[in-house]
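Engineer: Pasted the sequence and its predicted model underneath.
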Amino acid sequence: MSSDLILRFWRRADGAVSIYMIVSTAAMLLLTSLLIDFARIAAFERQAELAGQSGIRSSLSAYDDRLYERYGLFGTGGSDRGELFAHAVQHNWTAEEADSFRLLDMKSEASHVDSYEVLGNHAVFKRQVLEETKYKAPIDFTLEIASKFAPIAGAMKEVSTSVKLLGEVQKLYEERERRLDEVLALQKKAAAAVSERIPSLLGATASSIVDGYGDYLRWQSEDAVLEEGEEPAHRDKIRAYSERAVNGADSIADSASQALSSHREHEQRAQAALREAKQLNASIQAAAERYVTTEGSGNYDRISQMEIAGSESASIDLNEIGQTRGAVSELVLDDSWFDNYASALSEQTRAIQQVNDRAIAFRASVRSALGGQGSSSTSLKLTLQSLQNAYQVYEDSYGPSGTVIQSREEERVKRQANDRERKANEAAASSKLGEVKRLIEQMKSAPNQEENRKAFRQVKQHLEANLQFNQAAQPEDETGDPLRGQSGETVLNSMSAVGTIFGGMADLLEDIRDPLYINEYIAHRFQAFDPKQFKQFAGGGGQQAALSDALSLENQEVEYILYGIHDPVSNIAAAYGELFALRLAVRTMEGFIECRALGHPLLVLSAAVVYGIEKAMADMATISQKGTIALSKYAPAELSYLDYLRLFLILHGNSDGRIARIIAVIEQNTDTVLSQVSTGLTGELTASVNLWFLPGLMRSFALTGILNGKVKGNRYETTRTIGWSYG
């Protein structure tokens, strides 16, 4: 066909509208079909999303009843989760009659459920615990604990500071007094060395020289007038006297010289000890000035400055406690006192120097007299008298009853007048504290515990498995020895522990609550030891045998979670020790008020400690009878044994080890491994819908990424993944 015919064909007017309509209608049908399938796919994907959500919620509806009822924890259990998911998905799509029109012909191609969170994971476990306790913990803890401790916060602050100061000062004071005792001992030792030798020489030896000198002169005179050829009659006597006189004078001079040398050595050591004592004295003064106002007591202030519902004011005059701390300045010696003492030491050496000088002069006088250089008996007597006078001056001042030494001794006794009573108190405190320590050791030897040890070995296996699952380190026991050291150190440690407890309570009240919620969960959900069983430990073997049931793991879960010792008795012993230590701190506070009239700050401290130990021992007897103890005579609110355990949970803080022990106890009691209990699930659903038009075109759209799914035959298929958890 020529080009002209073709051109004429397209230019013809008849039938043009029909062709246009056909082309336009085809395009509209194509677009409409495309839009319809797009709309159906969008509706299908929304339905698939809703079906997946419904399925995953249905899967989580099968939870472990035992975990929830006993521990308030949600974890999957019961029916198969995959079946629940598939069943919920299938029934989420409304069934239609076979002969009815179906807009969406949806099918579930495949589905499965996976776990993405487990209860054995520490972060997941803590999250559930916090959800469980966040509404009840503030009420319980604030009203039952913080309100009871708030009235004594100010007094505990004062006593804690006083104990810290006096403990520091006591060490400095005792060391200073040891140095000053050393100075006085060196003085006495130097004087004793003089008294042992010189008096005898100045007595018989020196007197025999002076008294025999007249005979010596007479013998010389008689021998000088002998006739020629006559033998001297007194030659041997003269020689013997000369030798005795020279040797005697030399002995006196040598003894004085040795005494002087010894004095100089002793003075050097005494001056060094005195300087050390002065430095220690300055440290006492610095400590007293540093503690003029209470420091390091923020935890107590945080509680005392809060308005806590239910708290009452205590009838305690804080100035009465502060007076003892202020009296520390009375223990400080003036710098001039040390300067005068240093001069006195030098004066003692100068006094023996005078004796030495006179001894040398006496020896020179003896030799001069024997040499016939004009000395006379009177000269010998005068030099001896001068020597004896110098020694007598020394002896009167520094001898056994010398005025200087006696004055120093009296001053020392006066300065240390309260030390004997203080040390008697410290000995009594150590003795009583030893009784408590022996009882705790006796507790650890309770018989018939093999069955209980078996349970502890089992829970240890759960613990180690959970720590390994969480890649956490194996923890050490959560407690040291609360009664370690001497009585003063024990009280100081107890006061420090109470300060930590007050800080934990303040944290709770200031919304730093997560760790405390966990502690409250422990107190509410787990069993604590019956404190009335404490009295059985002090009994005989028959009574101790009856403790076997009481010491089972199920009866001391709180103590095990707190301390983490895998032994039936050690956790209870640790709780007993810490309870005694806390009672000791509170009672020592009372002791400071009761004993303040003693005046001397270190004596007040020692008496307060004895008071505290005695009252704390009585408190332990009370709690073994009643199960509760009044907090203080100044704040009589009753606290139970469990209340104190809650305080110890604050004291030791939270750790991976504590969380793992909680999980281990739950696993022990439920025979459930929490690392296999899901708390979060992911459900994957693959579904399809039929395509009405142009599946080939839809396949092209899927391949280019316009559609999220894929086309198989005449069906569009998509996969949805839905995640959900208990929270």
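Structural biologist: Yes, it's here.

Engineer: CA only for contacts and neighbour counts going forward, please
Structural biologist: Fine.

Engineer: neighbouring contacts of stretch 326-337?
Structural biologist: Outside stretch 326-337, the residues within contact range by C-alpha atoms under 8 Å, 6 or more residues apart in numbering are 166, 169, 173, 278, 281-282, 284-285, 288, 292, 599-601.

Engineer: for stretch 284-302, that is, sorry about that
Structural biologist: 153-154, 156-158, 161, 165, 168-169, 172-173, 325-326, 328-329, 331-332, 499-500, 502-503, 506.

Engineer: any idea how far Glu265 lies from Gln271?
Structural biologist: Relative to Gln271, Glu265 is positioned 10 Å away (C-alpha to C-alpha, to the nearest Å).

Engineer: on that earlier part again, of the contacts of stretch 326-337, closest to Gln676?
Structural biologist: Leu166 (55.8 Å; C-alpha to C-alpha).

Engineer: Give me the neighbour count for that closest one.
Structural biologist: By the other C-alpha atoms under 10 Å criterion, the neighbourhood of Leu166 contains 27 residues.

Engineer: cool, Arg408 as well?
Structural biologist: 15.

Engineer: For it, give me its contacts.
Structural biologist: Residues near Arg408 by C-alpha under 8 Å, 6+ apart: Leu184.

Engineer: and what of Tyr576?
Structural biologist: Residues near Tyr576 by C-alpha under 8 Å, 6+ apart: Ile440.

Engineer: try this one side by side with the last:
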Amino acid sequence: MKTWLKKGFHKFVINENGAVSIYAIIMTLLLFVFNAVLIDYIRIMTAERNVDQAAKAAARSTMANFNQKLTSDYGLFGFDGDVGEANAIFEQVFRENLAPSQEDGIFNFAYPSYVSGSANVTFKENMNLASPDTAEYQILEDMKYKAPLEIGESVIEGFLSITKEVQEASEYAEVAEDVQEEVEKRDERLEKVEENLESAYTLLSTLDEKVYGEATSPFPQVNNLNELYNHLDKYQEIRKAENREEDEEDEDESPTDEELDDADDYERNILSFLEGVLEDIEALEQFLSSASNELKEAYEHNQAADTLLNEGSDKSGDYGDAQRAGDELREGSPSVDGGNASEGIANAKEELQNLVLPEEFFESVQEPLDQATDSLEASGDNFTKRVQELILIVEQKSMIKRPKSKDIVNEGIKNVKESFNVTVQYFNDAYRAFSEKPEVESERSDEEVEAEKEEADESMETANQELDDLLKEAEQFLNDAEKYNELKLLVNEYVSFAEGANETRQLERDSKEKMSESSRGMIDALFNAVGEGLLGARDKLYVNEYILLKFNSHDFSKSGAARFGIENNEVEYIMYGLDSSAANFGAAISELFAFRFIINFVEAFTDPTVRGFGPYMWVAALGYALKQTISDMNAFENSKPVNFFKDSRFAPSYKDYLRLFLFIHVSGNKMPRMMARIHQNTNSELLEMPTYIEGEAETSVDLWFLPNLMEFIGNSNVLNGEIQDGSFRIRKKAVYSY
């Protein structure tokens, strides 16, 4: 055995005979292994490419089953079926795209075989068609070429061409309204000042009679100071006789009982008279104090008006973006020229200054009025104190007990008169200064201004009546409650994908002032939104255009139920989301009224008649705007064109105005309402309509050579797959979205 091993070792290791053949055999074996591995590797790589193409084709074919009506009517794509249908389509197309069948007689070099039951399709739920982001993406894709054609450039340009004037008018209206409010409050206070001064004047006349009235009444009556003094001799005579009777018991010279009663009455009458004077003084002091306080309040309101004119109002909206867009348009040839309006508004602002009274007027009244009030106090040489001193003289019997008692009374009366004269002098100074209150300069008389206010109020009533009549007509033809109930339920399904509530804005119609303020609020928001949309948010503009293009807005040429049904008011419903076509149309009409009112308010300042009202231009402009807006609304009602601005050829339609209003309603439930209406029109459940799928399937390729070696290579991550039962498994995933 040992010998045999030595011979073998010598022959195959040491002996060089046959070494080349052995080396060739080894190298050929290695080359065969390499080629075998390379062939299977090429087959696997080829199969992977085929599987990848088949998976992509299957995904595309699956998503080709989209809802045809949804696409044709609204340009939206969503898979029309459930997961089972998607799996069936994906599996069929995937299988057919893998390779020709063996029955075709084609040599199968690298065609993989489908692993039965491995196909699986999943939908991405947060990317169904009801997702706002997904829907908006598809809308933008659909509209990025259509929207520029649909957007009326003349509408936007015409609208923005007067941005400056609308902003100035809005600011002027805010200031004028606030100034008017302060001026009205000031004048109310001044009226109360006047009322108190007149009451004080009347009371002073009464006191003057009591202080300086002629002595015409017989003893013991006392109606004024002169009677008090003139009856003093008679009174003292009776009291002296009474005293002598007590001392001498001389009945012949003793006063009668009637004379004694008169003396007692005289004392009581004096006290009653003087107490009455004190009551008058107290009432006078009340009138003067009230006048002083009211005058101070009037001064505060006057100063507030002056501050508003100097500093402006902080209520006006943000016109920054709209102003920049408008300035860009002004560099070209704007379709609307509002230059005259700008000049008129500037004049109106200057005229408002005439409503402010000079500070010197208030000072000229306040100072003597306060002095008159101080002169009534119960101290020093003041009126009340002097009357109280006179009462004390009477109460202490100084008129009969002290020497020169008549001189004492005369001195007290003199002091009362002097203090009264001081009060009268101060009061007369205040009264005279108040009567010289500056009048507001205006080309129009007070009567004309009042007539203009009354006419504006009548126009306001007419506008309210016409709007109410239109809404009542709409309510008479409501027959789509069932559709609105259905929409309400559908919106609730879609609302989870959006935030906010309906976007209605109420137009205050209680008074022309409230309506003006409400209108300005809407238009301020509109300009802000339009400027933002044109300069930095084109996507919103495209979505708005999509709504106008795909949905119907109110057609005034129709009548009856056809006019006020949901089919004729889809855009209005999407914007406002109210529970009837009448309510949605009413909201649109309110915004249209508000918009036309503001434009006409701007236009008013180009009218010479309005300018003639000077500081009351605000009132005249309101009246002008109301009357013109009523005329505009009647024109819309009769499908007649309405010039955007005075003497311009630019006449946007009702739909053009909706294009502008959509800028205000940029968020909230607008998208869910649009989804609900699409759902209702196409009977398509958008919540269950996928736009994104992931499909995967598995195939196998039989290995021809050395499967164990290929498995080793697969474990080293060189190949994307695994070896099972002598075959290479390939799993591929394909993603597709609209």
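Structural biologist: Noted; the coordinates are in hand. Because the structure is a prediction, the values reported are computed rather than measured.

Engineer: Can you give me the TM-score here?
Structural biologist: Remark: TM-score between the superposed chains equals 0.87 [TM-score structural alignment, normalised by the length of the first structure]; 705 aligned residues with a C-alpha RMSD of 3.5 Å.

Engineer: Would you check that Lys655 of the second structure makes contact with Ser553?
Structural biologist: Yes. Assessed by C-alpha atoms under 8 Å, Lys655 of the second structure is found in contact with Ser553 at 7.0 Å.

Engineer: rewinding a little: widest-spaced pair of the contacts of stretch 326-337 of the first structure?
Structural biologist: Maximum pairwise distance in the contacts of stretch 326-337 of the first structure, criterion C-alpha to C-alpha, is 23.9 Å, between Lys278 and Gly599.

Engineer: Between these two, tell me which one has more neighbours.
Structural biologist: Lys278 (22 against 13).

Engineer: Just give the nearest non-adjacent residue to Pro601 of the first structure, would you?
Structural biologist: Thr324 (5.3 Å; C-alpha to C-alpha, 6 or more residues apart in numbering).

Engineer: who's in contact with the helix or strand harbouring Leu380 of the first structure?
Structural biologist: Assessed by DSSP states H and E, Leu380 of the first structure sits inside helix 377-398. For helix 377-398 of the first structure, contacts defined as C-alpha under 8 Å, 6+ apart pick out 187-188, 191, 195, 202, 206, 210, 213-214, 348, 351-352, 354-355, 358-359, 361-362, 365-366, 369, 402-405.

Engineer: Also stretch 519-527 of the second structure?
Structural biologist: Defining contact as C-alpha under 8 Å, 6+ apart, one finds that stretch 519-527 of the second structure is touched by 163, 167, 170, 316-319, 322, 505, 507, 591, 594-595, 597-598, 660-661, 663-664.

Engineer: looking at the first structure, where would I find the counterpart of it?
Structural biologist: Residues 494-502 of the first structure are where stretch 519-527 of the second structure lands when matched by TM-score structural alignment.

Engineer: what's the average distance of that stretch to the second structure?
Structural biologist: Stretch 494-502 of the first structure, aligned to the second structure and superposed, deviates on average by 2.4 Å (mean C-alpha distance after the TM-score superposition for the first structure).

Engineer: what about the longest helix along the second structure, distance to the chain center?
Structural biologist: When the second structure is scanned for its longest helix (criterion: DSSP state H), the result is helix 257-311. Its chain's C-alpha centre and that of helix 257-311 of the second structure lie 50 Å apart, by C-alpha atoms, centre = their mean, to the nearest Å.

Engineer: Checking Gly317 of the second structure next. Helix, strand or coil?
Structural biologist: coil (DSSP: H, G, I helix; E, B strand; the rest coil).

Engineer: Now check the first structure for the residue matching Ala348 of the second structure.
Structural biologist: Under the alignment (TM-score structural alignment), Ala348 of the second structure pairs with Thr324 of the first structure.

Engineer: my read: its match touches Ala597, true?
Structural biologist: No. Contact criterion C-alpha under 8 Å: Thr324 of the first structure and Ala597 do not qualify, at 9.2 Å.

Engineer: For those two, list the residues in contact with both.
Structural biologist: Val604.

Engineer: more crowded one of these two?
Structural biologist: Thr324 (25 against 13).

Engineer: Show me the strands in the stretch 601-727 of the first structure, by range?
Structural biologist: Using DSSP state E, counting those that start in this stretch, the strands of the stretch 601-727 of the first structure run over 628-632, 635-640, 678-690, 710-712, 715-725.

Engineer: what sits up against the second one?
Structural biologist: By that I understand strand 635-640 of the first structure. The contact list for strand 635-640 of the first structure, computed with C-alpha under 8 Å, 6+ apart, reads 145, 148, 151-152, 314, 627-631.

Engineer: Specify which member of these is nearest to Ser675 of the first structure.
Structural biologist: Using C-alpha to C-alpha, these come closest to Ser675 of the first structure at Ile145, 34.5 Å.

Engineer: Nearest residue to the closest one in space, please, no chain neighbours.
Structural biologist: Counting by C-alpha to C-alpha, 6+ apart, the residue nearest Ile145 of the first structure is Asp643, at 7.1 Å.

Engineer: Does the one you found touch Lys148 like I think?
Structural biologist: No. With contacts counted by C-alpha under 8 Å, Asp643 of the first structure stays clear of Lys148, the gap being 10.7 Å.

Engineer: more crowded one of those two?
Structural biologist: Per other C-alpha under 10 Å, whichever of Asp643 of the first structure and Lys148 has more neighbours is Lys148, with 24 against 16.

Engineer: quick one: the residue opposite that one in the second structure once aligned from Tyr657 of the second structure, how far?
Structural biologist: Matched to the second structure by TM-score structural alignment, Lys148 of the first structure sits across from Gly158. According to C-alpha to C-alpha, Gly158 of the second structure and Tyr657 of the second structure sit 12 Å apart.

Engineer: returning to what we had before: which of Glu265 and Gln271 of the first structure has more residues huddled nearby?
Structural biologist: Higher neighbour count among Glu265 of the first structure and Gln271: Gln271, with 20 against 15, using other C-alpha under 10 Å.

Engineer: The more buried one reaches Leu345, doesn't it?
Structural biologist: Yes. The pair Gln271 of the first structure / Leu345 is scored as a contact, 7.5 Å apart, by C-alpha under 8 Å.

Engineer: what about Val211 of the second structure, distance to Ala64 of the second structure?
Structural biologist: As judged by C-alpha to C-alpha, Val211 of the second structure and Ala64 of the second structure stand 110 Å apart.

Engineer: Neighbour count for the two, which is higher?
Structural biologist: Val211 (22 against 16).

Engineer: Alright, I will stop here.
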